[in-house]
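> sharing a model prediction with you, sequence too.
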Amino acid sequence: MWTLVPLGNPGPEYQDTRHNLGRLLLQRWLADRNLAPVPTKRFPSGTLYPLTGQLQALVPTTYMNLSGEACLQASAAGIYPRRLILLHDDKDLPLGVGRFRLDGSDGGHNGLRSVFECLGTEEIARLRLGIGPFERPLADFVLGHWTDPEWERLDALDAPFARFLELLSAAETLSGLGNQVNPAGFWNLVRDPE
């Protein structure tokens, strides 16, 4: 079983902000399939939901910079950290570009930092979802709402995100998953007009 962890901030005021891109894509994926999963387990800092096949989701109920608490509680309940897939925004990738990684530093992302500190390792898989190019001040940018042109680009993310989940659901291991998406582990989720 693979456990998706869409990082973000709770509450309707943050729902459509750039920081919540992983949650947004997962919510759209569920809506497209008319799925309304019922929680299978509640932790003090997160809720576990069944998805389809070999996929489930652990949704932290804390703010982004405390995301690791839910992961730690899930780990204590038997969910192996190497079976977690973090879904998070990445200011250093352009909107419409994603990258799947098996490990690496937090890159200044507070949600990742919290997960790594709580679990004591950076060897946690993650799907980096571009929101760039970013503007300063960074906090205002990541907590800002999508613009109309950005919403148009977001519509094109649904199909490749669904393909990623399809590949993940069929994968026994994560090695090579990025290569199935694209040989370099990168892929353009939105094709710019040529």
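Received it, and whenever you're ready, just let me know what you need.
> CA atoms for contacts and neighbours, from now on please.
Noted.
> could you pick out the longest strand of the protein?
Under DSSP state E, the strand in the chain containing the largest number of residues is strand 84-94.
> buried residues, that strand. List them.
84, 85, 86, 87, 88, 89, 90, 91, 93 (16 or more other Cα atoms under 10 Å).
> check stretch 68-83 too.
Residues of stretch 68-83 classed as buried by neighbour count (16+ other Cα under 10 Å): 68, 69, 70, 71, 72, 73, 74, 75, 79, 81, 82, 83.
> got another one to weigh against that:
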Amino acid sequence: MYIIAGLGNPSKQYEGTRHNVGFDTIDYLAEKYQIPSSGLKHKALYGKGVIAGKKVLLVKPMTYMNLSGESVAELVSYYKANPDDELIVIYDDINLEPGSIRIRKKGSAGGHNGIKSIIGCTGTQNFKRIRIGVGEKPKGWDLADFVLGRFSKEDRKLVDEAIEHAADALKMILQDDINGAMNQYNRKMPDPHKDDAEGNFVI
């Protein structure tokens, strides 16, 4: 059983915010693979299904971002999952442009409080993760205000495309091809805000 956890904040006021792209990805996966919600358990909304021939648990922790690890650790324990092999976390990254994703086999929290909580509660940082770019915080902005804000129409379109790419990357990971997913998706994406003299994207 693979636990696929998308991070975000519960309640309607946070829907569509930068910090909730993990939730958005879980919703997209649930619709794409017709995985119905099974309700609330272990402080998370969850649904059981199959992706790429593998049994999965799609999870949205309802603990708020900073306490995501409480829910994820409970699920790991209940399902006797090995987080190093069977946990995949999807979340926002302000160090990536909207439209970009990055796949990692393991790593530090990188300043993300949700990941910091998961590492602290599970006792490992060796779980796989898919990071979805939400763009860099503008100078002078408060970080919380930025990540809890919503995308421009242009950036929302790019992020929706990135969520589709994240779903495709997840399928590859579940097919034991994380290296292939990294090779395909960890390349630098064009910056949509920077064009060359002929109007083409500059990479």
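Thanks, I have it. Bear in mind the structure is a predicted one, so any value in this text is a computation, not a measurement.
> TM-score of the superposition?
The TM-score (TM-score structural alignment, normalised by the length of the first structure) is 0.85; 187 aligned residues with a Cα RMSD of 2.3 Å.
> quick check, nearest of the buried residues of strand 84-94 of the first structure to residue 186 of the first structure?
Of all the buried residues of strand 84-94 of the first structure, the one sitting nearest residue 186 of the first structure is residue 93; the distance, using Cα to Cα, is 10.0 Å.
> show me what the closest one aligns to in the second structure.
Counting by TM-score structural alignment, residue 93 of the first structure corresponds to residue 96 in the second structure.
> if I pick the nearest residue to its match once chain neighbours are set aside, what's in contact with it?
Nearest non-adjacent residue to residue 96 of the second structure, counting by Cα to Cα, 6 or more residues apart in numbering: residue 133, 4.2 Å away. With contacts defined as Cα atoms under 8 Å, 6 or more residues apart in numbering, the neighbours of residue 133 of the second structure are 92, 93, 94, 95, 96, 97, 98, 99, 100, 101, 159, 162.
> can you give me the strands in the first structure?
2-6, 41-43, 46-50, 55-60, 84-94, 97-101, 125-132, 186-188.
> of those, which is nearest residue 23 of the first structure?
Across these, the minimum distance to residue 23 of the first structure, taken as Cα to Cα, is reached by strand 2-6, at 5.0 Å.
> circling back: so which of the contacts of residue 133 of the second structure persist in the first structure?
Contacts conserved in the first structure for the contacts of residue 133 of the second structure, counting by both residues aligned by TM-score structural alignment, their matches' Cα atoms under 8 Å: 92, 93, 94, 95, 96, 97, 98, 99, 100, 101.
> about what we covered before: for residue 162 of the first structure, state which of the buried residues of strand 84-94 of the first structure is nearest.
Here the nearest of these to residue 162 of the first structure, counting by Cα to Cα, is residue 87; it sits at 13.1 Å.
> tell me which residue lies nearest the centroid of the second structure.
In the second structure, the centroid-proximal residue (Cα atoms, centre = their mean) is residue 90; its distance is 2.0 Å.
> in this structure that one contacts residue 118, no?
No: checked against Cα atoms under 8 Å, the pair residue 90 of the second structure and residue 118 is beyond contact range at 11.9 Å.
> now the counterpart of residue 130 of the second structure in the first structure: how far from residue 165 of the first structure?
For residue 130 of the second structure, the equivalent position in the first structure is taken to be residue 127, counting by TM-score structural alignment. For residue 127 of the first structure, the distance to residue 165 of the first structure (Cα to Cα, to the nearest Å) stands at 11 Å.
> which one of the kept ones among the contacts of residue 133 of the second structure is nearest residue 60 of the second structure?
Compare each of those with residue 60 of the second structure using Cα to Cα and the shortest gap goes to residue 92, at 13.8 Å.
> can you get me a residue count around the residue nearest to the closest one when sequence neighbours are not counted?
Using Cα to Cα, 6+ apart and skipping the chain neighbours, the partner closest in space to residue 92 of the second structure is residue 132 (4.9 Å). Number of residues near residue 132 of the second structure (other Cα atoms under 10 Å) recorded here: 29.
> before we move on, what about residue 29 of the first structure?
By the measure other Cα under 10 Å, the count of residues near residue 29 of the first structure is 17.
> thinking it is in contact with residue 162, fair?
Yes: with contact taken as Cα under 8 Å, residue 29 of the first structure and residue 162 are classed as touching, separated by 6.7 Å.
> for the second structure, which helix is longest?
Secondary structure of the second structure read by DSSP state H shows that its longest helix is helix 153-174.
> against which helices or strands is that helix packed?
Identification of packing neighbours for helix 153-174 of the second structure by 3 or more Cα pairs under 8 Å, 6 or more residues apart in numbering; DSSP states H and E yields helix 21-32, strand 101-104, strand 128-133, helix 178-185.
> mind doing that once more with 7 Å?
helix 178-185 (3 or more Cα pairs under 7 Å, 6 or more residues apart in numbering; DSSP states H and E).
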